[in-house]
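Chemist: Just the structure for this:
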Amino acid sequence: MKPADVCIAVMVAVIWGLAFVASRIALDEFSPELMTTLRFAIAALPCLFVRRPKVSWPLLIAISFTLFLGQFLAQAFAIADGVPVGLSSVIVQSQALFTIAFAALVFRELPTPMQTVGIGIATLGLLMICATVGYDFSVGAFAIIMICPVSFAIGNLLLRRANGVRMFDLFAWLCLVAAIPLLALTLVTDGPQPTWHALAHMSLTGLVCMLVLGAISTSIAYWLWGRLLRDYPAAQVVPFALLVPFVGSAASSVVFGETFGPLRLAGMVTVIGGIAVMLLARRPSVLPKIA
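Modeler: Okay, here's the model as predicted:
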């Protein structure tokens, strides 16, 4: 990779890591539904200037509801319910484990021996984290945060079917498709009056957090990431995502004073190690279809 593109990949990982902190701060002011709605409404503004990509509506909705709506709404609810920011950033990145597992089931992509080892390591790490549940956040909150990597993985596989389209245009419309039902959900759960009151009395901190989440973390960062995946093999780009949980955990420790017990810290490191093995392994082979 060119040095400039390496810097872009690192910058995107840092942005995504810091976005977890911005989410936690924004949730002090907004409900999970409203925060997620604002995130995608801001990121969808480019739809005013770009055409809908040549992707069928059912596929566009399916990608949006898994890759964006399902993942980020569950993430917002989990963080609001007490899941630590640093731990959330690690669990979300375990999507690599579920992506490989679902690809094996749906596309018959047989994991390589090294990927199988990585799956085992990451699974062990998640089990170690499970053993710490109940001390500072509930089992229900942990179940909600686990929706994130599963939804992320399904969205990754669906995204394969949207080949040959401009990434910026696609992600903008994915955000629009997510923002509309999220707005309806917010009006039903929060109510029109409280929603308007939250928007009318938005603080400068809340505004900055939403601009970071919507314009920078979602719109610009995903566009840059899509460009890197277009210009380079995924094996060169995707490993940079391993920086996200390190940035998220470090930033959470500085901003919120988040600490990790020995077992949880060991579990987080084990998950990241397993993901590293999976991402750095060779691509899986495809099993022959049986007539």
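
Chemist: going forward, measure contacts and count neighbours with C-alpha atoms only.
Modeler: OK.

Chemist: where do the strands sit along the protein?
Modeler: 109-110, 285-286 (DSSP state E).

Chemist: Please identify which of the ones you listed is closest to residue 161.
Modeler: Closest to residue 161 of the strands of the chain is strand 109-110 (Cα to Cα; 15.9 Å).

Chemist: for comparison, sequence B:
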Amino acid sequence: MTPRHLALAVGLAAVWGFNFVVMQVGLEHFPPLLYAGVRFAMAAFPALLFAGRPGVAWRWVAGVAATIGVGQFGLLLVGMRAGMPAGLTSLVLQMQALFTVVFAVRLLGERLTARRVLGLTVAFGGLALVAVDFGLSGPLGAFLLCVAAAAAWGLGNVVQRRAAPPDSLRFMVWVSAFSAPPLLLLSLVLEGPPVLTSPVEGWLSLLYVAFVSTLGGFGVWGWLLRRYDASTVAPYTLLVPVFGMSSAALVTGEPLSWPKLLAAALIVSGVLYAGTRPRRPSLPEPAPARRPS
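Modeler: Below you'll find the predicted structure:
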């Protein structure tokens, strides 16, 4: 990655890291499937009226909506509502990097280099250290829902890579439009009639996740996926729990222990190592041939 694209990927991780604190606020006021459905409805309308066609076959829009919109976010928010705390959720969800690499190798034929394997191993060592320090305090069912959400995100990354939409923002508007109806229907069936009365912080939460995290975040994400292999871009999301736990410490006063700081260092170094290519030493210029005397 170029330095500019590297900074873009890290900035996206910061946006998505803070997103977990924001979603935790929203889930205090809305049931999870309704929250997800309204989120995507807000991201789609009125932008859909000005977006134009997605530029790819409709099956790719439906595929990303099913995997990322309904699968990832539906499972994720239900898991959080079932007892997974925001910090641990931001950690577990980053298993999507592993799922993405596996799906990309199996379905797209991408190469898994030794450098990527080593970098991912170091980064996942940091994630394991955070998990040990944080502790699996949530219910097993909620934990498994978040693992399933990570798998759905990994598959969605590969589908979006295969689709290669020419305009990531326009594509995400259509994905949001395709995601909202099934989520709202599931909410009606499983959660009952919607109740949309909420304090201002609930609606501010929805505005953030709809426009900053969803449209802005996934627009950038798709833009990066069109320029790099999925197995190159995906590891940068391992930075999300670093920003997630940092923002939780700043906003909620959650303490940061030394094991967490060490884990953050391992994650950052592993991601940077896996996502960058070593510089090839420049060969010395050949000496000019000597003319015979």
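
Chemist: ok, back up a step: among the strands of the first structure, which is nearest residue 259 of the first structure?
Modeler: When these are compared by Cα to Cα, strand 109-110 sits nearest residue 259 of the first structure, at 38.1 Å.

Chemist: returning to that earlier point: so which of the strands of the first structure is the most surrounded?
Modeler: Comparing those by mean neighbour count (mean count of other Cα atoms under 10 Å), strand 109-110 comes out on top with a mean of 18.

Chemist: mean distance, that one to its aligned residues in the second structure?
Modeler: Following the fit onto the second structure, the mean deviation recorded for strand 109-110 of the first structure is 3.1 Å by mean Cα distance after the TM-score superposition for the first structure.

Chemist: Kindly reformat the strands of the first structure as TSV and extend each row with distance to residue 6 of the first structure.
Modeler: Shown next, in TSV, are the strands of the first structure (distance: least, Cα to Cα, whole Å):
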stretch	distance to residue 6 of the first structure
strand 109-110	29
strand 285-286	28
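
Chemist: Out of those strands, the one nearest residue 269 of the first structure is which?
Modeler: For the strands of the first structure, proximity to residue 269 of the first structure was assessed by Cα to Cα; strand 109-110 is nearest, at 25.8 Å.

Chemist: Pull the distance from that closest one to the chain's centre.
Modeler: Remark: strand 109-110 of the first structure is offset 24 Å from the chain centroid, using Cα atoms, centre = their mean, to the nearest Å.

Chemist: So which other helices or strands are in contact with it?
Modeler: helix 95-106, strand 285-286 (3 or more Cα pairs under 8 Å, 6 or more residues apart in numbering; DSSP states H and E).

Chemist: Identify, out of the ones you listed, the most deeply packed stretch.
Modeler: helix 95-106 (a mean of 19).

Chemist: Now do that one: which range of the second structure does it align onto?
Modeler: Using TM-score structural alignment, the residues of the second structure aligned to helix 95-106 of the first structure are 96-107.

Chemist: residues making contact with the matching stretch?
Modeler: Stretch 96-107 of the second structure is contacted from outside by 110-112, 150-155, 157-158, 230-231, 234-235, 237-238, using Cα atoms under 8 Å, 6 or more residues apart in numbering.
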